[in-house]
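Student: One predicted model, sequence on top.
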Amino acid sequence: MIKIRLKGRLGNQLFIYAFARCLAEKYEDHVVIYDRKDEEDSIWHSHLDGYKLHTSVGFSSDKKKFMQMDLYQKLLFVFDRFCIKALNPVQKKRFQEWKLKYYTQHGLLLCMDGVFNLPDRIPKSLYCDGYFQSAELFDCIRDKLLLELQPKEEHRQTEKDFIGQIESTNSVCLTIRLGDYINNTTHQVCTKKYYLDAMQKMRELHPDCIFFAFSDEVEKLKTILGDDGSIIYDSGTSKDYMSLDIMSKCKHFIISNSSFSWWAQYLSDNKDKVVIAPSKWYADAVPCDIMQDDWILLDC
């Protein structure tokens, strides 16, 4: 059995599900995700319940049973956490190459950042932990993911009307993460200038484009970009997975360094989409393979 621990908010959880789904497909095995529903955490929760997920991926809320490891695995897990904090980026890359082979032989696949090649064979029991933030890890099943990552419920009438506006125009999804990114030394990358430059670039490519703005703090966003009618703002009242589905209906995308923002463009079925993204994903030197080759990258 393959086991993976869920972490992060919706965007990160979708990366973990996509990787789990790829593992199930590659190794023809059942994958179980620990959804942490037995943990008393008022801030964190599973966001995946609203999707039509494949039966090859199941869920468990039994932490005690799920997190069982032998002594050597526990030692490797602690050693890995120490190395992540102690090594510099160059050392981390070398360490990553070594550990993926060695750890996997002992039933662990630990990867916080960066892309890697899956081994041809894995042990009968494998515990995975990481964010798996690269399309290269699951692009081989993208068509299946586009079908499975559809909301179970129908959109409300107000949401359907908003989707109608998006689909009837040359729409651009403009996603701006505020909230916990403000003054964050790792994640605060995108400035107001980045978004204005990205909007100008999109206007050059598509003069008739209309911007649809989404944010975790819509009212604050209006004070930043203005409310003169040139931008159509989302209401901010939709459930996160419903909002993501609405965003994916746009024809083009200006994204922030947010996994939620990333999934909006990935779930789009527009083959001619233009995606503008920041030139770096983190403010510090964290290994990252989340960018895609066909994006337009702007300095930030």
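Tutor: Perfect, I can see it now. On a predicted model such as this, the values are computed, not experimentally measured, just so you know.
Student: drop to CA atoms for contacts and neighbour counts, all remaining ones
Tutor: Fine.
Student: contacting residues around residue 244?
Tutor: Contacts for residue 244 (C-alpha atoms under 8 Å, 6 or more residues apart in numbering) come out as 260, 263, 264.
Student: want to throw these into JSON lines with distance to residue 160?
Tutor: Shown next, in JSON lines, are the contacts of residue 244 (distance: C-alpha to C-alpha, whole Å):
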{"residue": "260", "distance to residue 160": "21"}
{"residue": "263", "distance to residue 160": "20"}
{"residue": "264", "distance to residue 160": "17"}
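Student: quick check, residue 253 in a helix?
Tutor: No - going by DSSP: H, G, I helix; E, B strand; the rest coil, the assignment for residue 253 is strand, not a helix.
Student: What segments of the stretch 1-150 of the chain are strands?
Tutor: 2-5, 31-34, 57-60, 108-111, 126-130 (DSSP state E, counting those that start in this stretch).
Student: which residue sits closest to residue 221 in space, ignoring its chain neighbours?
Tutor: Among residues not flanking residue 221 along the chain, residue 215 sits closest, at 7.1 Å (C-alpha to C-alpha, 6 or more residues apart in numbering).
Student: What count of nearby residues applies to that neighbour?
Tutor: By the criterion of other C-alpha atoms under 10 Å, residue 215 has 21 neighbours.
Student: just how off-centre is stretch 66-75 within its chain?
Tutor: 28 Å (C-alpha atoms, centre = their mean, to the nearest Å).
Student: That stretch: which residues count as buried?
Tutor: 66, 73 (16 or more other C-alpha atoms under 10 Å).
Student: Quick one: residues in contact with it.
Tutor: 3, 34, 60, 106, 107, 108.
Student: Please apply the same query to stretch 188-195.
Tutor: 181-182, 224, 254, 256-257, 278, 280-283, 298-300.
Student: Pull up the distance across that stretch, start to finish.
Tutor: Counting by C-alpha to C-alpha, to the nearest Å, you get 13 Å between the two ends of stretch 188-195.
Student: Show me which residues of that stretch are buried.
Tutor: Going by neighbour count (16+ other C-alpha under 10 Å), the buried part of stretch 188-195 is 188, 189, 190, 194, 195.
Student: next one: stretch 32-48
Tutor: Buried residues in stretch 32-48, counted by 16+ other C-alpha under 10 Å: 32, 33, 34, 35, 36, 45, 46, 47, 48.
Student: Put this next to the previous one:
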Amino acid sequence: MVKAIIQAGFGNQLFQYATGYALAKRLEQQLVLDTSFFDYVKGSNADNIRVNNLNLLRLDNPKFDSIPQTYWKYRYGVLLRKTPFWRLLGFTSRVVWEDVANCREFQAELFNGIERYRNFEIYGFWQNTNYFKDVIADLKRQFVPNYQLAGKISKLNSEISSNADSVGVHIRRGDFVRLGWNKGADYYRTAIGIMRQNLNKPHFYICTDDKAWARDEFKEERDIEIIDIISATQDIDEFFLLSMCHHQIISESTFGWWAAYLNMHTDKRIIIPTDAQGEIFNQDNWTRI
């Protein structure tokens, strides 16, 4: 059994699933997705509460598991990952702890000899495509909604899919503003200007966690539309529409990264921040500005 600990936002969830799936497939073992994190943080005062969205995708039948009262062991256990003392927390199977401070580096040594273990758990963010490069086609097949798109979303999907000049724009604010990672309006205006110069008649679809800010900044732009969906599946709906655009302008968020990475168009144009960190942003034909 391979158990992947799923946590944080949707982009991170996709990386965690992808790494767990690749390991389980290589070792021919059952994949279990531990979603205890989401129940564990309910009722907290965090400014950006997350929810599990993997159950809304057409995944290859993983088993979901949640025991929220035990999640604290992972949070404290990762601090002890270089010592044997984590065993005192009660783990009965091997745990592979990522060095989360360097989660965008390929930490291949963590999985040396892993085939010796019948059961193990992986805890981390795994933001590197080398963990799952051999199963990318499988993942792209699975990373689609497992439900029928609602009327408004279906209409937008048809509109976006039929327009070779559709441009998805992901603006991440929220906790990025507090952490100083957000990109200001100038970055997006410059990127939009580049797309206007290189495309025939682009139409921009903004997905953001701060719609009020986006409306205030781009209210005079007739070719810019802010996607505003209120539904139980909002995150997946917006992600799916963003990924269906022919081209993308993204922040350094993994949500936007996955939308661009899953873009199937061979002539796509992707614009990213010049200081975006990690191998995941070193993709062919992605432009830094």
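Tutor: Received it, and whenever you're ready, just let me know what you need. A quick note: this is a predicted structure, and the numbers were derived from the prediction, not measured.
Student: Give me the TM-score for this pair.
Tutor: The TM-score (TM-score structural alignment, normalised by the length of structure 2) is 0.81; 263 aligned residues with a C-alpha RMSD of 2.6 Å.
Student: Quick check: the farthest pair among the buried residues of stretch 32-48 of structure 1?
Tutor: Maximum pairwise distance among those (C-alpha to C-alpha): 16.8 Å, between 32 and 45.
Student: how about the helices of the stretch 151-289 of structure 2, start to end?
Tutor: Using DSSP state H, counting those that start in this stretch, the helices of the stretch 151-289 of structure 2 run over residues 151-161, 175-179, 185-198, 211-218, 234-244, 254-261.
Student: The last one aligns to what range in structure 1?
Tutor: Just to be clear, that refers to helix 254-261 of structure 2. Helix 254-261 of structure 2 corresponds to residues 259-266 in structure 1, going by TM-score structural alignment.
Student: Give me the neighbour count for the equivalent of residue 283 of structure 2 over in structure 1.
Tutor: In structure 1, residue 283 of structure 2 lines up with residue 293, judged by TM-score structural alignment. Using other C-alpha under 10 Å, residue 293 of structure 1 is surrounded by 7 other residues.
Student: now swap in residue 92 of structure 1 and tell me
Tutor: 18.
Student: same thing with residue 111 of structure 2?
Tutor: 11.
Student: do residue 223 of structure 1 as well
Tutor: Count around residue 223 of structure 1 with other C-alpha under 10 Å applied: 9.
Student: do residue 135 of structure 1 as well
Tutor: 18.
Student: for the alignment partner in structure 2 of it, what are its contacts?
Tutor: The equivalent of residue 135 of structure 1 in structure 2 is residue 129 (alignment by TM-score structural alignment). Shown in contact with residue 129 of structure 2 (C-alpha under 8 Å, 6+ apart): residue 280.
Student: ok, now the one 5 residues further on?
Tutor: Taking C-alpha under 8 Å, 6+ apart as the criterion, residue 134 of structure 2 is in contact with residue 22.
Student: which residue numbers in structure 1 go with stretch 167-174 of structure 2?
Tutor: Alignment note (TM-score structural alignment): stretch 167-174 of structure 2 is matched to residues 172-179 of structure 1.
Student: List the buried residues in that stretch.
Tutor: Quick answer for stretch 172-179 of structure 1 (16+ other C-alpha under 10 Å): 172, 173, 174, 175, 176, 177, 178.
Student: Stretch 207-218 of structure 1 now?
Tutor: Under 16+ other C-alpha under 10 Å, the buried positions of stretch 207-218 of structure 1 are 209, 210, 211, 212, 213, 214, 215, 216, 218.
Student: okay, among these, which ones form the most distant pair?
Tutor: Longest span within the buried residues of stretch 207-218 of structure 1, C-alpha to C-alpha: 209 and 216, 22.9 Å.
Student: one step back: in JSON lines: the helices of the stretch 151-289 of structure 2, plus distance to residue 16 of structure 2.
Tutor: Shown next, in JSON lines, are the helices of the stretch 151-289 of structure 2 (distance: least, C-alpha to C-alpha, whole Å):
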{"stretch": "helix 151-161", "distance to residue 16 of structure 2": "27"}
{"stretch": "helix 175-179", "distance to residue 16 of structure 2": "21"}
{"stretch": "helix 185-198", "distance to residue 16 of structure 2": "29"}
{"stretch": "helix 211-218", "distance to residue 16 of structure 2": "28"}
{"stretch": "helix 234-244", "distance to residue 16 of structure 2": "17"}
{"stretch": "helix 254-261", "distance to residue 16 of structure 2": "12"}
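Student: thinking again about what came up before, columns distance to residue 157 of structure 1 on top of the buried residues of stretch 207-218 of structure 1, output as a markdown table?
Tutor: Below are the buried residues of stretch 207-218 of structure 1 laid out as a markdown table (distance: C-alpha to C-alpha, whole Å):
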| residue | distance to residue 157 of structure 1 |
| --- | --- |
| 209 | 24 |
| 210 | 21 |
| 211 | 21 |
| 212 | 18 |
| 213 | 19 |
| 214 | 18 |
| 215 | 21 |
| 216 | 21 |
| 218 | 20 |
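Student: Just the ones of those residues in strands?
Tutor: Counting by DSSP state E, the part of the buried residues of stretch 207-218 of structure 1 found in strands is 210, 211, 212, 213, 214, 215.
Student: Give me the neighbour count for residue 285 of structure 2.
Tutor: If you count neighbours by other C-alpha under 10 Å, residue 285 of structure 2 ends up with 11.
Student: Let me know whether it touches residue 270 as I believe.
Tutor: Yes - Residue 285 of structure 2 is within contact range of residue 270, at 7.2 Å (criterion: C-alpha atoms under 8 Å).
Student: Enumerate every residue touching residue 173 of structure 2.
Tutor: Counting by C-alpha under 8 Å, 6+ apart, residue 173 of structure 2 has contacts 182, 208, 209, 210.
Student: which other residues reach stretch 213-229 of structure 1?
Tutor: 173-179, 192, 231-236, 247.
Student: Centre of the chain to that stretch, how far?
Tutor: 23 Å.
Student: Look up the counterpart of it in structure 2, residue range please.
Tutor: So stretch 213-229 of structure 1 sits over residues 206-222 in structure 2, by TM-score structural alignment.
Student: what's the most distant pair in the contacts of stretch 66-75 of structure 1?
Tutor: Farthest-apart pair in the contacts of stretch 66-75 of structure 1 is 60 and 106; separation 22.4 Å (C-alpha to C-alpha).
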